[in-house]
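*Asks:* 3D, please:
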Amino acid sequence: MARAKSSFICQSCGAAYTRWQGRCDACGEWNAIVEELVDSGIGAGPKSAKAGNRAVPLVPLKGETESAARIVTGIAELDRVTGGGFVMGSALLVGGDPGIGKSTLLLQAAAALAARGRRVVYVSGEEAVAQVRLRAQRLGLGDADVHLAAETNVEIVLATLEAGPAPHLVIVDSIQTLWTDRVESAPGTVTQVRTSAQALTRFAKKSGAAVVLVGHVTKDGQIAGPRVVEHMVDAVLYFEGDSSHTFRILRGVKNRYGATDEIGVFEMTTLGLSEVANPSALFLDQRDEGAAGSAVFAGMEGTRPVLVEIQALVAPSPLGTPRRAVVGWDSSRLSMVLAVLETRCGVRIGANDIYLNVAGGLRIAEPAADLAVAAALISSLTGSPLPNDAVYFGEISLAGGVRPVVHAGLRLREAQKLGFAAAHSGRLGEGDRLAGLRHGEHGQLLDLVGMIASKGKARGAE
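*Replies:* So this is what the prediction gives:
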């Protein structure tokens, strides 16, 4: 009998090698490479299944299109991130830290769909049926018509789903616990995760049911397992949050049927996750008004404008190498803003310890936060508090200019709705200016620095 072929696969990133080595060259992890069989299973190569010589019919590009059928959960924040509800026949991957509330949110979504007459199947690989029922009772969902199963074998799960009436939604918690007997490796390994995800994705396309897969995350915040799993599914959602805060953020990083980078905000309560209709008011709650180093940033998360507080602290450093601590923003972006302030604006700030924090635990990725960060840094350095009724947004160039950003009108309208009376940004278009809102348009960062510094000097003279 022919010897089964094997490969050495990194369990952190999925990179394959022909022989074992201690350190993965792709992700840098040590002792993460394990030998696995790769010539069999649901996700095996093309030679394991013959496609035959069947011709595929070609159709013209021009023709009638049909919108994807969706099932709306009624949870507005979840429907917003998914693009209007779960698409029938799609596969979604939901990741997040342990205990962040993934299972709670999906159980609430399952109960909401069941109340709308949808058939929902919840497959748990981590908890027994009694444990799932106990959590449902704690959330007040004990009477929901949701079908439960506690199973980890993929073949048994698929046989169970195909034996009964066709479900509208299938939730699998979690993909790392599933295994198939066609692959000779332990559950949770790269091969098992990949083959299990491929089998469930194929079931979703064939049956028309929406399949939601729950995935664990690594210490870096990425969904554990190979990146190919994220390419298999139609949408990837990350559940973010901090144990020190009560709110959670559901962020869509990939969506074939909706906008990416869309967020939904929830608050963790004793009865589960409740929706937050106005995230800006939540992030600005208990803002440090009148304190130096605090600036309000008017940002965009997908199609939603969000106002959030940027906090900066500039302190003299007793060390030869000053500290740089950043929470919620890109540390390399902070280094760039500091370099522009030093070189283009003449601000001597690099020798100080600098701490930057996005209040509330929100993570910001867009460069439009450059101007708010610079304003908070100068405010802390000069000891001059910024006006409480002003927001800041704009991208800073390496030449010291302030560039305009997209969706300026939406940012300004959100700021005006929450009572802000002034906005500092780059150049605005004619249709972006709002009546009743003072617009501070800055072509150069030096203009904003001079304005804040002058207020600080005037305050010191008093």
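*Asks:* all contacts plus neighbour counts: C-alpha atoms, from now on.
*Replies:* Noted.
*Asks:* and the residue nearest to Leu78 when sequence neighbours are not counted, what helix or strand is that in?
*Replies:* Computed as CA to CA, 6 or more residues apart in numbering, the closest residue to Leu78 that is not its neighbour in sequence is Gly264, at 6.2 Å. Secondary structure assignment for Gly264, by DSSP states H and E: strand 263-269.
*Asks:* Let me see the ranges of the strands in the stretch 151-300 of the chain.
*Replies:* In the stretch 151-300 of the chain, the strands defined using DSSP state E, counting those that start in this stretch lie at 169-173, 210-215, 235-241, 247-255, 263-269, 272-275, 294-301.
*Asks:* one more, for comparison:
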Amino acid sequence: MAKRKTKFMCTNCGYESPKWMGKCPGCGEWNKMVEEVEPASSGRRGAFAHSEGSAVSSKAMPITAVETISEPRIYTDMAELNRVLGGGVVKGSLVLIGGDPGIGKSTLLLQVSSQLSNKGHKVLYISGEESLRQTKLRAERLGVASDNLLVYSETNLEEISRTIEQTAPEFVIVDSIQTVFHPEVTSAPGSVSQVRECTAELMRIGKTKGVAIFIVGHVTKEGNIAGPRLLEHMVDTVLYFEGERHHTYRILRAVKNRFGSTNEMGIFEMKEAGLEEVENPSEIFLEERSRGAAGSTVVASMEGTRPVLVEIQALISPTSFGNPRRMATGIDHNRVPLLMAVLEKRVGMLLQNQDAYLKVAGGVKLDEPAIDLAVAVSIASSFRDKPTRPTDCIIGEVGLTGEVRRVSRIEQRVQEAAKLGFERVILPANNLGGWTGPRGLELIGVSTVSEALRAALGE
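*Replies:* Model prediction:
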């Protein structure tokens, strides 16, 4: 019996090595190399090889000679999901959905399967984690019932491929990719080799047959999708389903999308009958806001093409440590000391002996520069113990010299503030030209952080 050869593979980037190394030369991560058995040579060229009779000859040609066919997208009944996907599901696309256990990934996909099947599309739901009876129980709870929805419990990729060939569905859901295995790959299900080969085979099926495939991926404790980083490069779209298991709201965010924007965000509410869309997320984020509390401001942030009003809270208190603490949730933690340094240098606030805690209410993550001014006003409000007006919305980017710089899509942000009943918007002075705000809404243009604090806090 021939001795089986082993190799070591990085679980982060897929780098292969004949021996174990503490640090991966490919991505520089430590302790990511795992041992795997090399598959026996069988003349197979890998999962990208075409099956017999399906090989397509190709040749190089000028790009002007390539024929394009514009296929309409297929819409689900979830406008939030359509928004995140870029306008609907594209035929032949491969979509990866990741999220924490119990967050609602299977519930979301089963609801989408029901909506598509009720429109006359044939959907194949493949579960590698649940039996057919378990899937049926969850479907009854969600009110899912359609003859066009086929359920299949299998983890062998060859059987899955044969079933797709026989049933010829338009949509395929695989839950989850870590449970599927290829018989020709000797490593265990969920390993780097198995995940890579199975995803490549599903991609080949989707591209050659024009089938839209959704695959569920588990996440690590760091929040990244488990398996090699190559997995995210292979698929067309990567979606993350975020939220707390014990809270009702869920956020679906695109981090990669070949058919749309990666800045879009969809918000859902988990109820007993399944996930329901949140049509106006600004009201949700602001409904529990405390009025008259120091350290609270409202900012209009852009999530893709949608303006969202969220509350930024700050708590400034004297430190009892040698080095003051700087903590932030939902904001880049490097931005907090930067803005505090601007307030100390340009406004004269003594913040070097103060602990600072900042949070974006509602669990939203904001990373655009237009929230700078609202963060600075929140810090100053808590430090001075002076509340801002509950009907004020603050927008602007702050520079290191204390200036307030213009932001993009100011009209959409102001319209959203007016729709929710805000009376004043403090915004960069350079954004005031060339347009008029909604009737009954006062626009206050500021050029420096000091002017913004005078307008917001009366200093």
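*Asks:* Tell me how far the aligned residue in the first structure for Ala452 of the second structure lies from Leu78 of the first structure.
*Replies:* Alignment note (TM-score structural alignment): Ala452 of the second structure maps to Leu448 of the first structure. Counting by CA to CA, to the nearest Å, the gap from Leu448 of the first structure to Leu78 of the first structure is 39 Å.
*Asks:* More neighbours: the two, which one.
*Replies:* Leu78 (24 against 21; other CA atoms under 10 Å).
*Asks:* what sits against whichever residue in the second structure pairs up with the more buried one?
*Replies:* Aligned by TM-score structural alignment, Leu78 of the first structure pairs with Leu81 of the second structure. Leu81 of the second structure makes contact with 88, 252, 266, according to CA atoms under 8 Å, 6 or more residues apart in numbering.
*Asks:* doesn't Leu81 of the second structure fall inside a helix?
*Replies:* Yes: under DSSP: H, G, I helix; E, B strand; the rest coil, Leu81 of the second structure sits within a helix.
*Asks:* The counterpart of the residue nearest to Leu78 of the first structure in the second structure - how many residues pack around it?
*Replies:* Aligned by TM-score structural alignment, Gly264 of the first structure pairs with Gly266 of the second structure. Using other CA under 10 Å, Gly266 of the second structure is surrounded by 24 other residues.
*Asks:* what's near enough to touch Gly266 of the second structure?
*Replies:* 80-81, 83-84, 251-253.
*Asks:* Out of those, name the two that are farthest from one another.
*Replies:* Arg83 and Ile251 (12.5 Å; CA to CA).
*Asks:* got any residues that touch both of those two?
*Replies:* 265-266.
*Asks:* with the contacts of Leu81 of the second structure in mind, which one is nearest to Asp385 of the second structure?
*Replies:* Closest to Asp385 of the second structure, out of all of the contacts of Leu81 of the second structure and judged by CA to CA, is Gly266, at 35.4 Å.
*Asks:* What ranges does the second structure have for its helices?
*Replies:* For the second structure, helices defined by DSSP state H occupy the ranges 79-85, 105-118, 132-142, 157-167, 192-209, 230-234, 281-286, 335-342, 372-384, 410-419, 449-457.
*Asks:* Relative to Leu443 of the second structure, which of the ones you listed is closest?
*Replies:* Nearest to Leu443 of the second structure, of all these, is helix 410-419, at 8.9 Å by CA to CA.
*Asks:* okay, the closest one sits on what stretch of the first structure?
*Replies:* By TM-score structural alignment, helix 410-419 of the second structure lines up with residues 408-417 in the first structure.
*Asks:* so what's Thr237 of the second structure up against?
*Replies:* Counted by CA under 8 Å, 6+ apart, Thr237 of the second structure has contacts 85, 93-96, 254-259.
*Asks:* Correction: the previous question concerned Ile378 of the first structure.
*Replies:* Contacts of Ile378 of the first structure by CA under 8 Å, 6+ apart are 293, 449, 452-453.
*Asks:* Recalculate using a threshold of 10 Å.
*Replies:* Contact analysis of Ile378 of the first structure by CA atoms under 10 Å, 6 or more residues apart in numbering lists 292-293, 312-314, 341, 347, 349, 384-386, 448-450, 452-453, 456.
*Asks:* Report the buried members of the residues you listed.
*Replies:* Burial by neighbour count, 16 or more other CA atoms under 10 Å: within those this picks out 292-293, 312-314, 341, 347, 349, 384-386, 448-449, 452-453, 456.
*Asks:* which of those residues lies closest to Ala128 of the first structure?
*Replies:* With CA to CA as the yardstick, the closest approach to Ala128 of the first structure among those comes from Ala312, at 46.8 Å.
*Asks:* okay, now the counterpart of Phe214 of the second structure in the first structure: neighbour count?
*Replies:* Matched by TM-score structural alignment, Phe214 of the second structure corresponds to Val212 in the first structure. Counted with other CA under 10 Å, residues neighbouring Val212 of the first structure total 27.
*Asks:* Could you list which residues are in contact with Val212 of the first structure?
*Replies:* Val212 of the first structure touches 86, 90-94, 106, 122, 169-175, 200-201, 204, 233, 235-236, counting by CA under 10 Å, 6+ apart.
*Asks:* Ok, Arg363 of the first structure next?
*Replies:* 240-241, 249, 327-330, 357.
*Asks:* what's the most distant pair in those residues?
*Replies:* Most distant of these, by CA to CA, are Ile249 and Asp330, 18.3 Å apart.
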